[in-house]
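Novice: Build the 3D model from these lines:
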Amino acid sequence: MQAPSFGGVKIPSGNGQVIRLSRGASLSDFGDRIDVNPASLVQVMMHLGEMVTATQSLTDETLQLLGEELKYTIEVVSPEDEDRELLESFSIEFGEDEGGEEDLRARPPVVTVMGHVDHGKTRLLDAIRNTNVVSGEAGGITQHIGAYQVATEVDGEERRITFIDTPGHEAFTAMRARGAQATDIAVLVVAADDGVKPQTAEAIDHAKAAEVPIVVAVNKIDVEGADPQRVRAQLTEYGLVAEEYGGDVQFVDISAKQGVNIDGLLEAVVLTSDASLDLRANPEMQAQGLAIEAYLDRGRGSMATVLVQRGTLNVGDSIVCGDAYGRVRAMLDENGDQVQKAEPSRPVQVLGLTNVPSAGDNFLVVKDDRVARQIAQQREARERFAQQAKASRRVTLDNWQKTLEEGERDELLLIIKGDMSGSVEALEESLLKIEAGGDEVSIRVIGRGVGAITQNDINLAASAGAIIVGFNVRPEGKNSELADRMGVDIRYYSVIYQAIDEVEAALKGMLKPEFEEVQLGSAQIREVFKVPKIGNVAGSIVRDGVIRRNSKARLIRDGVVISDNLTVDSLRRFKDDATEVREGFECGIGIGYNDVRVDDVIETFEMREKPRD
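Specialist: Down below sits the predicted model:
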C-alpha cells in the first residue's frame, strides 16, 4: 500500500495499529512510537489545519485526529491507569488490602460533615472536638481541610470516629466531593429553623454519588421557629426517610451551640456504621492512604495531613505522596503530640516530604527512598504534561489570524498561590466555573502552588501577561519590588469569596482599573522669564502641597482652566535643578506652555488607581 503524502511528506499507514500514549503526549512522543521524524508530523498537522510544534503537549482530541489521519488507533492512557501501571512495575498494588480475611481488623468510620452555609457545620465540629475553631477563621469560614479523631462510648464500649473537616460553602464543591471519596459516612447538617436549602441538596448529591450512608443532624433546635419535623418531611423528597417514618436514615436533633445531644449524634454514626458497613483493613501491611491537606511551614518544611486507609504508617518509613516523596521524620496527631505509628482510619500530620503534595493525592509506603523518588519523578512529569495539554489552546490555520486581528477572544491568565493545597484547588475550581459572556472571555490558570510567591511565579506572570492571585500568602524577600518593576499585578485575599467576586467582575467586563485624581499642590506665578530654547518659565511660590517634577499639571487663570494635561518638565530652585519644592518656597516651573501670566496658578496632580468596593 502506498504511503499517504502530506505536502510532499510521505508517512507509512498504520493499518489500524494500536498506539498507547500518555495524556499530554507530543508529536515527538508519537513520532518515536511509529519511527517517524516529528517534523513530518508537524506538516501533517498543518495539513489538518492545526498549528502545533513538535514538543507541544496535545489534547486527547488532537491525538485522536492525527491517529485517524495516519490510520492508527490511538489509546490515550488515563492518569489513573498510567499510575497503576507505574506502581505495578515496582510490584506495588495500591488500593487493595494484602492477605486474606483473617488479616483484616475493624477500623473506625471516617466521617465528613456537609450542609448549607451557616447551618452550623463548623460549630458542630467545634462542639465535637471541644476546641474553638471559629475565632481563628477569616470571616468565620473554614479555610482548609483538617482531620481529627474522637472517642465515644456505645453500649459500654469505647468506639473511635475520624472526622474530615471539610468546608461547607458552595465555593468548595470540589473539596467536598473529594472529601466524600475518602468518607465512609456523611453527616448532613440542616438547620431546624431554615430547612432544606440548595447546598443541602448539593451535599446529598455528593454523598449519594460516593455511595455513603447519611446521618442527618437537625441543628439549631434551640432557636425560635425551629421545626425539626418539617426538616424530616422536606428530606423525604430527596429520598432520606427517617427511621420513625419507616425509613433507614437516622435523624438526630442537636444544638451545636449549646452542646445538646452531641453524644447522641456520635452514637448514631457508630450504629449506622455497624448496620450498613463492614469497615475492616489489614494493619500489618505497608501503609496506603490519602493526603487530606498540605502546606509549607517556614521552620519545618512540607506538612501533609494524611489519612491512613490500610496498613500502619511508622516513623522512618519511605513514603511517596503524589509527586512528593521522602522519609517520615515525625508524625503529629490532631493535638500536636508526636506519635510513632498510625493505623487504619487514623489521620496524622507527616513531616519529611520534599515538597507539598496536592490535597487528594494518594500516598503509599515503599521499600526505600530510591523507589519513592523514581515514582514521584515519573508522576511529576506525567502531571506536567497533562497540565500542559489541558492548558494549551486549540489554534487552527482557519482562525488564528482572524482571532489575532479582531481580538474576538480574551483570556484572563491567572497564577494561584495559597497557604494550603486544598484552598488552591478549591479556588481554581471555583474560578474556572465563573460564567462570563460565553466564549468571549475565559479564564486560564497557567500556574498553581503552595507557599510564598516566588521569583519564578513573577517571571512566568510577566512573560505570559498573567495576574497572580495570592491566598493568605505574600511574596518572599524582595519579590514584591520585582513584581512592581516588571509590571506584574498581584492580588491578595484572605477570604475566598472576595477573590471569586473580584475575578468575576474583572472577567465580565475585563474591567479596566478606575483612576481618581489626587491633587499634589499649587503654585502662584510671580514673574515670567523667557529662556532661550526652552520658552517661558514661571517664577512661582508654592502656596500649598508640593510641586514635583514630571507630575501632571494644569494652568488656571481667574479660576478658569486655561490648559490641561500639562507636565512639569523642569523645576529649579535658583540655579539648581530640584525634584520637588514644598509649600512656602519659591521656584522656577516649566510646563511646556508659553502663554503663562503673572497671578496664574499652576496646579499639579497625579492619577491614582481607585480601589474597587
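Novice: Going by C-alpha atoms from here, please, whenever you check contacts or count neighbours.
Specialist: Will do.
Novice: pretty sure Ile446 belongs to a strand, no?
Specialist: Yes. Looking at Ile446 with DSSP: H, G, I helix; E, B strand; the rest coil, it is inside a strand.
Novice: pretty sure it contacts Leu414?
Specialist: Yes. Here Ile446 reaches Leu414: they are 6.1 Å apart, a contact under CA atoms under 8 Å.
Novice: So between these two, which is more surrounded?
Specialist: Leu414 (23 against 19; other CA atoms under 10 Å).
Novice: and the more buried one, which of the three is it?
Specialist: Applying three-state DSSP: Leu414 is strand.
Novice: quick one, helices of the stretch 101-250 of the chain?
Specialist: 121-129, 173-181, 198-209, 228-236 (DSSP state H, counting those that start in this stretch).
Novice: what's Met331 in contact with, if anything?
Specialist: Applying CA atoms under 8 Å, 6 or more residues apart in numbering to Met331 gives the contacts 315, 338-341, 348-351.
Novice: Highest neighbour count among those?
Specialist: Neighbour max across the contacts of Met331 (other CA under 10 Å) = Val348, 31 neighbours.
Novice: dump the residue contacts of the closest residue to that one other than its chain neighbours.
Specialist: The spatially closest residue to Val348, leaving aside those adjacent along the chain, is Asp333, at 5.0 Å (CA to CA, 6 or more residues apart in numbering). By CA under 8 Å, 6+ apart, Asp333 lies in contact with 148, 339, 347-349.
Novice: list the contacts for Ser522?
Specialist: Contacts of Ser522 (CA under 8 Å, 6+ apart): 542-547, 601-604.
Novice: to compare against the first, here's another:
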Amino acid sequence: MADSKKNRAKNTKDAASSSTVSKNKNAKPTKEDLRSKKLDAIKQKLERQRQEEERLRKEAEEEERRFQEEQRKLEEQKRIEAEKREHRKKKEKERRQRLKDEGKLLTEKEKENRRRAVELAQARGLDLQSMRNNAKKTTYTKLKKKPQAQQQQSRPSFSTEGEKSESPTVEEKAKEEVEEVNSDEEKGWEDLAAELEEIEKQGMIDNVTNNWEEETVQEEEEEVIDDTEVKGEISPSPSTSGDAAAHEPSDKSSSLKASEDQLTEEDKRRLIEEAKVRIAIQQQKLEAPATERVLRSGVICVMGHVDTGKTKILDKLRNTNVQSREAGGITQQIGATNVPRENIIHATSMCDYFKPEDLKMPGLLIIDTPGHESFSNMRIRGSSLCDFAILVVDIMHGIEEQTKESIEILLKRRTPFVVALNKIDRLYQWENYPDICVKEALSKQKDVTMKDFKERFKAVVQDFAMMNLNVELFYKNENPTEYISMVPTSAHSGDGMGDLLAFMCKEMQRRLYKRLTFSEELKASVMEVKEIVGLGTSLDVILVNGRIREGDTIVLAGQEGPIVTTVRGVLMPAPMSELRVKGNYTHLKEVVGSCGVKIIARDLEKALAGFPLYVATDLAERLYYSEEVTHGLKSALTSISVSPVGVYVVASTLGSLESLLTFLRKSNIPYSGISIGTVHKKDVMKASIMVERDNKYAVILAFDVRVDKDAEKMAAEVGVTIFTANIIYHLEASMNEYMENILQENRKKHADQAVFPVKLRILPDMVFNKRAPIVVGVHIEAGLLREGTPICVPSKNNIVLGRITSIENNHKAVSEARTGQEVCIRIDPIEGEAPKAFRRHFDHTDMLVSKISRESIDVVKEFYRGDLNKEDWKLVMELKKMLAII
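Specialist: You can find the predicted model right below:
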C-alpha cells in the first residue's frame, strides 16, 4: 500500500515536470534573445567580409609582385638582346672594316663587273662549275703563301691540250672580255673559277651586312635564309643547274619545300620582290645582240571554219593521214607538229623565188586548232602563242561563222596571217599541177576554170571587205602592210602547198626577225592535259623559247592552286608527226624551243591547260611564279565552277572538257561535277546524288573516254544514265534528245496545271450561244489562247465562266491562236459549278482573261518557258496585278 502511494506520487511529479518543459518549449523568445541572435549574425557576417577582404588584398599583392617580377625579367631580356644586338653590330662593323682593309669589300659596280664576267664566261659555253671543282683552291688552305711568281708557275691549266687546239679562239675571246671588265689585273680562267667562290662569299657577307638589323637571335635560321638568298642572287648556269637537277630531282624539291616552311610571310614577300627584280634584269640581259642572233623555229597556228581543210593541209605537208583517223574526220583537240628545215626545203623546191639559203629558221612548229563552234577556247589558246597564222578559207563557201571569229581573234592579238584559199581542186575542170608553183598552175588552166576562179575569188574579196579587210593574191600583193596575201591551195591535190610554206617563211623572216630570235628566257604554255596508259597524266607543252630539262622544278596552274612538281621525263614526237596522235616518242634529257613536247611529272591530275609553264631554279623564283599563277587562276576557275544540281561531265582532256562545258552553258544545262579520264565507280557514285535531288540530271556525259565495266553495272543499278561518244556533236545531240524527252514527259504530266496568259474582247455580232456552252467570237488582244484555258471576268469580281474546249478559225479547228487573230471559242462550265450565261453574268463590254494562279505560273516557267515570248511575259505581270496574285 505504501509502495503504491509512492509510485503515484512519483508519477504525479514526473507529469508536472513534463508539462513545465512543454510550456517552456512553446513559450515565445524574448526581445533580448532576438537581439543577441541578430548581433551574433552581424558579427559573423563582418568576420566573413574581413576575411574576404584580407584574401583579396593578399591576392592583389601577389599579383603585383608577380607582375613586377615579369617586368623585371622582360627588361632584363630586352637589355640582353640590346647588348647582343650592339655586340653583333660592332662585330659586323669590325668585319666590314677588316674586309675593306684587305681589299675584299667590293662596290656595287665592282660586283656587277664580276657578275658580267661570270655570265660572259657562261655564255661562251665554259663550264665554270667543273673548273672550280678541279682547281687547287690554295686560297682556302692553311699552308704558307708562296711567292707570286711561284704561284703563277704552279698554277694548273683547266683545259687539256686537245681542248686548247680545238677552241683556242673561244678562250682567248672570253679572256679579252674579262680583261675589259676587270682592267685592274689580268686573270686566267682559273682565277675566274676562284672568283666564283669569292663572289658567293661576298654575296653572303653583303646580305649579312645589309640585313644585320633585321636578323633574329637564332643563328641557324639566319644561315638558312641567307643561303637561300645567295642561291637566288647567284643562280647556276643553265647547263650546271640542269645536270644537278637531273641527278637529284627529289632532293631539290624536298629542300625547296623545307626551306619554304621555315620562312615567315615577311621573308617570303622579300624573296618574291627580289626574284621579281632579278627576273626582270635577267630578261634584259638575255636579249641577244643583232650580230649574234640565232633564229628559233617559227610557231604557226592553223585556224578557220569547220571542214575547210585545216588538218588536211597539215596532212599534205607531213605526208600523213591524221584527218581520216579522227572521230568523224573532225579535229576536237589541239595538235602540234614539228617540221624540220629539210622538209621545208623539199616542199618548196618548185618555188623559184625561194632558195634554200634564204631559209634561216631551223624549222616550223605548226599548231592545228578545232574549227567547231564549241571549241572557241582552243582557238584562242592556239593563237596566243603563235608567231604567224594560216587562215584557211573554203573558196567554194567564202567566209563562214567560225572564220569570222578566228579573224577577230587574230586582229585582237595583232597576229600577222596569210589566207589559204583552199579547195581550188573543186573548181570546174581544174587540172592538178602539184610540182609547179601555183601561179604557173593557174596560167595553165582552161578559160572556163579561170572564169570560175575569178568569180569565186571576187566573192571572197567582198566577204573580207565586209569586215574592213583588204586582200590580194600573194604574187600580186605589192603592199603587204595594207593588203592581206592569199595563197590558192588544194590540200587534196597538193597545188599551192609549196607556195604557202615559202611565203610564210619569207614573211616571218622579213617581219618577225627580232621576235624569232632564240632566247634563254623561258616561254612555254600548257596546251592539253592528257591521261596516258602506263605514264599517268601528262602535259602537252608548246615550248616557244628557252629550254626544259629532265629534273627541272616546274610551276603551273591547277584547279586548286599552283602546282609545283619535278619533271620526270621529256618526250619528243618524231619529226613531221602529230603530238596528239599516239606513236613513238623520243626520250630526251633537254629540249630547246620552239617545239611541241610531252612532259611527264607527278601531281598533274588537276593541272589546267591554257596557262603558262614556269621553271624555278630556287625558292625565291618558286614563290614568285606561284604568286603569278595564283593571280591567273582567279579568273579562270570561275568558268569551271560547278552547281549543286546538274549532270556529271567526263572528258579525255581538259580542252575537250572546257568545250563540252561551253555547250552545256549555252544550252542552260547545269553541271555538278567534272573529271578527266576513264569513267570509274567513284564518278557514278557522285552522279547518283542527283537521283534524289533531281532525277533528270542523274546523267554522265562521257566524251572520248572509256567506261569501266564495274561503273557501267553500278550505273544501271542506281539509275544513272551514261552517254558516250567520240564526237562532241553526237554527245550534244544525245543530251539534247534526252532533255527534250524529259521535257515532253513533264509537259504531259503538268498539262492540266499550265495556264497561258490571254486577253480576249467579245465581238458583239458573234454571240452564237449564250449559255452552257457559251459560243462566241472573240478578238485576241494579247497573249496565247489554247484549249483547256480557264476564263474569268475581272470586271465581275473575277467570276469564272468555264474552260475553253475548242477553238475554230475560218471554220477549221485549231489548238491555239495568237495575238491579233479573231476566232470562235466554246466555253464549257467547270464541273460542279453553276453554268454562267451571257448578258446575265457578263456582256460584250467585259474583257475576258485567263484565270492564272501562282501554281500555273510556276509550271509555265519550268516546262513551257520557250512557248511564251517577251510580250506574253509582260501580260503575265499585268494579270498578276489584276488578279491580285502574289
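Novice: Now flag whichever of the contacts of Met331 of structure 1 is closest to Ile221 of structure 1.
Specialist: Val348 (34.0 Å; CA to CA).
Novice: So which residues of the stretch 651-800 of structure 2 form strands?
Specialist: Counting by DSSP state E, counting those that start in this stretch, one finds strands in the stretch 651-800 of structure 2 at the ranges 671-676, 699-703, 721-725, 758-769, 774-783, 785-786, 790-793, 799-809.
Novice: and the equivalent of Gly316 of structure 1 over in structure 2, how many neighbours does it have?
Specialist: Here Gly316 of structure 1 is matched to Gly551 in structure 2, going by TM-score structural alignment. Neighbours of Gly551 of structure 2 under the rule other CA under 10 Å: 27.
Novice: tell me which residues in stretch 110-127 of structure 1 are buried?
Specialist: Buried positions in stretch 110-127 of structure 1, judged by neighbour count with 16 or more other CA atoms under 10 Å: 110-127.
Novice: Over to stretch 73-84 of structure 2?
Specialist: So for stretch 73-84 of structure 2, nothing qualifies as buried (16+ other CA under 10 Å).
Novice: on that earlier part again, Arg572 of structure 1 is nearest to which of the helices of the stretch 101-250 of structure 1?
Specialist: helix 173-181 (62.1 Å).
Novice: hang on, the earlier thing: of the contacts of Met331 of structure 1, closest to Leu65 of structure 1?
Specialist: Val350 (44.8 Å).
Novice: before we move on, the earlier item: is it true that the match of Gly316 of structure 1 lies in a strand?
Specialist: No. Counting by three-state DSSP, Gly551 of structure 2 is not part of a strand but coil.
Novice: if I look at it, how far off is Leu128 of structure 2?
Specialist: 21 Å (CA to CA, to the nearest Å).
Novice: How about Ala41 of structure 2?
Specialist: Ala41 of structure 2 is 97 Å from Leu128 of structure 2, by CA to CA.
Novice: which one of these two has more residues nearby?
Specialist: Leu128 (22 against 12).
Novice: can I assume the more buried one is in contact with Ala193?
Specialist: Yes. Under the criterion of CA under 8 Å, Leu128 of structure 2 makes contact with Ala193 at 5.9 Å.
Novice: correct me, but the match of Gly316 of structure 1 touches Val567?
Specialist: Yes. Applying CA under 8 Å as the test, Gly551 of structure 2 and Val567 come out as touching, 5.0 Å apart.
Novice: quick one, strands of the stretch 151-300 of structure 1?
Specialist: 157-165, 185-191, 214-219, 251-253, 280-281, 288-297.
Novice: want to try a markdown table for those strands, with mean neighbour count and distance to Glu406 of structure 1 as columns?
Specialist: Formatted as a markdown table, these follow (neighbours: other CA atoms under 10 Å; distance: least, CA to CA, whole Å):
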| stretch | mean neighbour count | distance to Glu406 of structure 1 |
| --- | --- | --- |
| strand 157-165 | 19 | 48 |
| strand 185-191 | 27 | 51 |
| strand 214-219 | 27 | 53 |
| strand 251-253 | 22 | 59 |
| strand 280-281 | 21 | 61 |
| strand 288-297 | 24 | 43 |
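Novice: picking up where we left off before, and the closest residue to the match of Gly316 of structure 1 other than its chain neighbours, how close does it get to Leu539 of structure 2?
Specialist: Excluding the flanking residues, the one nearest Gly551 of structure 2 by CA to CA, 6+ apart is Ala246, at 4.2 Å. Ala246 of structure 2 is 19 Å from Leu539 of structure 2, where distance means CA to CA.
Novice: Looking at these two, which is more packed in?
Specialist: Shown here are Ala246 of structure 2 and Leu539; by other CA under 10 Å, Leu539 has more neighbours (24 against 21).
Novice: Let me see the contact set for the more buried one.
Specialist: 526-530, 598-600, 604.
Novice: same deal with Val252 of structure 1?
Specialist: 215-218, 261, 264-265, 268.
Novice: Just the ones in strands from the contacts of Met331 of structure 1, please.
Specialist: Judged by DSSP state E, those include 338-339, 341, 348-351 as members of strands.
Novice: Please convert those residues to TSV, extending it with distance to Gln401 of structure 1.
Specialist: Converted to TSV, those look like this (distance: CA to CA, whole Å):
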residue	distance to Gln401 of structure 1
Gln338	61
Val339	62
Lys341	61
Val348	54
Gln349	52
Val350	52
Leu351	51
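Novice: Among these, which one lies nearest to Arg370 of structure 1?
Specialist: Using CA to CA, those come closest to Arg370 of structure 1 at Leu351, 18.3 Å.
Novice: That closest one pairs with which position in structure 2?
Specialist: Leu351 of structure 1 maps onto Ile600 in structure 2, by TM-score structural alignment.
Novice: with structure 2 superposed, average distance for the longest helix along structure 1?
Specialist: Identified as the longest helix of structure 1 according to DSSP state H is helix 369-391. In the superposition with structure 2, the average deviation recorded for helix 369-391 of structure 1 is 8.5 Å (mean CA distance after the TM-score superposition for structure 1).
Novice: Where does the helix or strand following that helix end up in structure 2?
Specialist: As assigned by DSSP states H and E, the chain's next helix or strand after helix 369-391 of structure 1 is helix 400-406. Alignment note (TM-score structural alignment): helix 400-406 of structure 1 is unmatched in structure 2.
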